[in-house]
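Novice: From the sequence below, what's the structure:
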Amino acid sequence: MKTTTTLLLSLVFVLLFSTSWARTHEDFLQCLSLHSPNTTSISKLIYTPNNSSYLSILQFSIQNLRFTEPSTPKPLVIITPLHESQIQATICCSKNHGLQIRVRSGGHDYEGLSYVSEVPFVIVDLRNLRSITINAETNTAWVESGALIGELYYRIAEKSKTLAFPASVCPTVGVGGHFSGGGYGALLRKYGLAADNVIDARIIDINGNILDRKSMGEDLFWAIRGGGGASFGVILSWKVKLVVVPSTVTVFTLDRTLEHNATNLVHKWQYIAHKFPQELFIRAFVRRVNSSQDGKKKTIQATFQSLYLGGVDKLIPLMQESFPELGLTKQDCTEMSWIKSILYFHGFTNGEPLEVLLNRTQTSVLYFKAKSDYVKEPIPVTGWEKIWKKFYEEEAETAQMIFSPYGGKMDEISESSIPFPHRVGNIYQIQHLVYWLEEGEEASKRHISWIRRHYSYMAPYVSKFPRAAYMNYRDLDVGVNNKLGNTSYAQASIWGSKYFNNNFDRLVQVKSKVDPGNFFRNEQSIPSKEW
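Specialist: You can find the predicted model right below:
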């Protein structure tokens, strides 16, 4: 009897909610038409579940299959604005009708927060706002938030062979989220983060005002460069400082298995990668593979991949002096332009044209879960040997760890310069990843359980008090805000201190000033607080 009553109450709730949802939906669309200067154009940029192209628009930018399930919450409306005024109208109408806004540029948010919410919401998809203006004379560029990193790189290369920008090695990452969370790539040790090289921005605030650096003030400008732009408004565009690279750079990729000294090589890498000259970036990957000695036997493979800002004739002596154990030879190396190195790092090694950087879709999309760590002291050999054992478990077949070295420029920038605090004292960063192809909740649970066990196992070897994490490798396991209502400072600081360390307090102060009502919010947005 109790079960029947519960089911009836649930059914009544669903019916009432559906009726309210439909009414809100119609009122919201009418509001958009009234507040948009050109009602004809805005109507063509709105997608609702009744549109035949709704699902294709929604799924086009989803980079993690975990969020393509039928049970995944869907937006009430998707808006693909052509003009800034249409975003202003969306903010106004969302406030009036109690809807959340999720802003999406590339769709790479690891937990899908740019296009998923469990409360009624709309997506502002910035795909149409992606113009890029390069000024090769002043070494600057303006780039709209809907552009992808690959598009920015391509436009830079059109203007100059010796200008670049220090951002992701993945060309399909969206500029908006990448810059506002920090953003790094193979130029990290020479030029720091993408956010370190932002010199102006344009943002729409809670009141619909469009502000630049001067009008927003230095506090808000500080906050959006690494503190997550989605907490403070809708960032329209960024002005960035381009950096100088040589006309010729050198790359290499070397694989070493356990049978070929992989453990000792990874161990040695920890002591030297962050001390190399700033021009040399060598990251490492580890994953499970079939042994070359016995195709049925599993082993661990370490891959060392490098970008050197210079020619091979200078790289080889440097490596022979600092890392002779790797056995690098001139034949292992390839000289190329910086823009070609972008293709190389993304796996385009078969002579693909630069135009592949303009492709807005990933070559493959999988189910995955990720986590991040920072390492301050080298992990001992015995630690690595224990870690390898975790990779022999069934769920780890396509798992990997990616190690990105710090040092260089990162040691020269204060941890309070921007909200991203992970600077001096960190010798490298770890990205933990597990992928899978099987559909269904059971497969997801098994693989996510594996990476959580692996993450727990890593605790003795990584940063502590707090155990730091990187915002752009979003991980809701480190803590979340309340789905409804306000979130206390104490609750938000559980995850906030891991992403931002001592910078979290200042982020809360900025948020409380510019968005005291906490309109711009998600599961890991900066909360407002009375100070």
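Novice: contacts, neighbours, all on C-alpha from now
Specialist: Will do.
Novice: tell me what the strand or helix carrying Val510 is packed against?
Specialist: Element membership for Val510 (DSSP states H and E) is helix 504-514. When contacts are defined as 3 or more C-alpha pairs under 8 Å, 6 or more residues apart in numbering; DSSP states H and E, helix 504-514 packs onto helix 218-224, helix 489-500.
Novice: To compare with the earlier structure, here is another sequence to fold:
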Amino acid sequence: MFPLIPLLCLLLLPFSAPTAAADSVYSTFLHCFQSNSNSSAGVSSIVFARENASYTSVLRAYIRNARFNTSSAPKPVIIVTPLTESHVQSAVICSKKLGIQLKIRSGGHDYEGVSYISDVEFIILDMSNLRTVTVDVADQSAWVGAGATLGEVYYRIWEKSKVLGYPAGVCPTVGVGGHISGGGYGNMLRKYGLAVDHVLDARIVDVKGRILDSKSMGEDLFWAIKGGGGASFGVVLAYKIRLVPVPETVTIFRVERTIEQNAADLVVRWQEVAPTTDENLFMRLLLQPVSSKIKKGTRTIRASVVALFLGKSEELVSLLKKELPELGLQKENCTEMSWIDSVLWWGNFDIGTSPEALLDRNVDSAGFLRRKSDYVQKPISRDGLNWLYKKMIEIGKTGLVFNPYGGKMSEISSTATPFPHRAGNLYKIQYSVNWNEPGPEADQEFVKQIRRLYSFMTPFVSKNPRQSFLNYRDLDIGINNNDKNSFEDGKVYGFKYFGENFERLVKVKTAVDPENFFWNEQSIPTHSRKLDFGGTMKSAEKIEILLTINELYQLADLQGCILGRLLGQFAAYGHLGC
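Specialist: Just a heads-up that it's a prediction; the model follows:
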């Protein structure tokens, strides 16, 4: 068996024909695109080569993290901005034919830029033009294009009805495609659950270029794209969503306390109340290191409670006077408004802003940021919180956002959708740091800060596995290292994002995309390894290795182990237990 190992390892190395010149790739793709599209007129105006004068503006429009908006960041060889579903089909067919990775971007809010950067040659399929939102008030449903933003969805619902809403995210420029397919939550999750819990149907382009709805794609694939990340399985064109009733009057408030103002007692009690209180109440808690206004020249922690109550202020004040007196909420702290006005307020617009502001996509707008996530299943003790405050002040700038669960979230099965984080979780933590200084030194400093705080929190959060939220994409928890089918790599992050649902997702992926065309750095892997040396090769010329990933890597590890012994480099291969 050992003589085969060098051959197997050789097969694992990148192997492809010399990369064609960019203009040749463009013309080949464009010809293929025109040949396969039902609407070929004006195609050259939606397929952008790097030399195109509009290429940079199209690329930058939906880059939402400035860390990846630099000259050194990897750039796509082509950008496609489809106007029709047929254009999406053509993009899939032609990128597959050319053997080039396809990245799918809706709003560009994925924190690690997975939808628009790659270490291999790639094409961006930018879905921003497919933004139609069609609301059916009588049916209390809507079809929403994957390229629509949440702001556009909320606005179109409000146009048709003042007493219907949708339980999705609070940032209006987030794209629907990624948000819903990854789970998607907002400030009504304790009342109604996640955005994905209200998906009635979907349209998707599969790896063969076919358009499928929920019936033709089958139960398993429909389940997978409702929280398992649509880009692992195909290109989601649109979702049909169920709308939910909202009262004519809702109440919002924001109350802030520092440690010197009894914030420590508030945070302890918040952990008990926020996940168990009336399901109409969502109280987000933010912890941030700030300069103290009481003790000049020192740093302190500010706790901010930001809330939406699906009801009137009088009822809310009465409720929290009993359940959370540490907050000291008064009626003057509260503002009653319509649901659409609360959407604007949560989106950081001033009170009184017109709903039309939700239609502003704020393109080419990005700040430097890094995010991570955790789940808390047992309240953190007062002592633990005190240590946390000290660590946050010591580290510098990283803040924490606590999002309470309970209510509807505890009633839905952990396997109903791929999103598993349901009953048993008190709240989700988002680690958050933003900065303004460009350059690798600033990036390294602030990324180091957030990693330190994440490491410190290990004793207080979920374990075996330590859970994470897919839509808060975090490449620190594992990467599928460009070998396009590593089940072993995929397990590392897969169980953290999806728990017991990961194995079912892998089965679905293996069935619908066995050659793993829809691959990215944290996509769902398949069970077996297929090596395709060049996307344009005939099937008879393809080489298939009939080994599982695990078996293949064991062979590779064994070879490295033997080599390490021969060279005396035990340290390099110590992890293999030679």
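Novice: TM between them?
Specialist: Once superposed, chain against chain, the TM-score is 0.94 (TM-score structural alignment, normalised by the length of structure 1); 514 aligned residues with a C-alpha RMSD of 1.6 Å.
Novice: quick revisit: can you put the helices and strands packed on helix 504-514 of structure 1 in JSON lines and add distance to Gln86 of structure 1 and mean neighbour count?
Specialist: Shown next, in JSON lines, are these (distance: least, C-alpha to C-alpha, whole Å; neighbours: other C-alpha atoms under 10 Å):
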{"stretch": "helix 218-224", "distance to Gln86 of structure 1": "22", "mean neighbour count": "21"}
{"stretch": "helix 489-500", "distance to Gln86 of structure 1": "32", "mean neighbour count": "21"}
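Novice: Same list (those) but as TSV, adding distance to Ala89 of structure 1.
Specialist: What follows is these, written out as TSV (distance: least, C-alpha to C-alpha, whole Å):
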stretch	distance to Ala89 of structure 1
helix 218-224	22
helix 489-500	30
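Novice: which one of these lies closest to Arg23 of structure 1?
Specialist: helix 489-500 (33.0 Å; C-alpha to C-alpha).
Novice: what's in contact with the helix holding Val510 of structure 1?
Specialist: Contacts of helix 504-514 of structure 1 with the rest of the structure, by C-alpha atoms under 8 Å, 6 or more residues apart in numbering, involve 205-206, 219-220, 223, 227, 231-232, 419, 493, 496-497, 518, 526-531.
Novice: One more pass at 6 Å, please.
Specialist: Gly496, Ser528, Lys529 (C-alpha atoms under 6 Å, 6 or more residues apart in numbering).
Novice: so what corresponds to Ala89 of structure 1 in structure 2?
Specialist: Structural alignment (TM-score structural alignment) places Ala89 of structure 1 against Ser90 in structure 2.
Novice: returning to that earlier point: of all the helices and strands packed on helix 504-514 of structure 1, which one comes closest to Thr257 of structure 1?
Specialist: From these, taking C-alpha to C-alpha, the stretch that ends up closest is helix 489-500, at 33.4 Å.
Novice: Run the chain-centre distance for the closest one.
Specialist: Mean-position distance between helix 489-500 of structure 1 and its chain equals 19 Å (C-alpha atoms, centre = their mean, to the nearest Å).
Novice: same question, stretch 63-82 of structure 1
Specialist: For stretch 63-82 of structure 1, the distance to the chain centre is 18 Å (C-alpha atoms, centre = their mean).
Novice: that older thread, closest to Lys330 of structure 1 out of the helices and strands packed on helix 504-514 of structure 1?
Specialist: helix 489-500 (40.3 Å).
Novice: any idea of the angle the closest one forms with helix 504-514?
Specialist: Put simply, helix 489-500 of structure 1 runs at 120 degrees to helix 504-514, going by axes from the mean of the first three to the mean of the last three C-alpha atoms, to 10 degrees.
Novice: Can you tell me the SS state at Asn520 of structure 2?
Specialist: coil (DSSP: H, G, I helix; E, B strand; the rest coil).
Novice: The residue most central in space within structure 2: what secondary structure?
Specialist: What sits nearest the mean C-alpha location of structure 2, by C-alpha atoms, centre = their mean, is Asn471, with 2.2 Å. Classification of Asn471 of structure 2 using three-state DSSP returns coil.
Novice: I appreciate the help and will end here.
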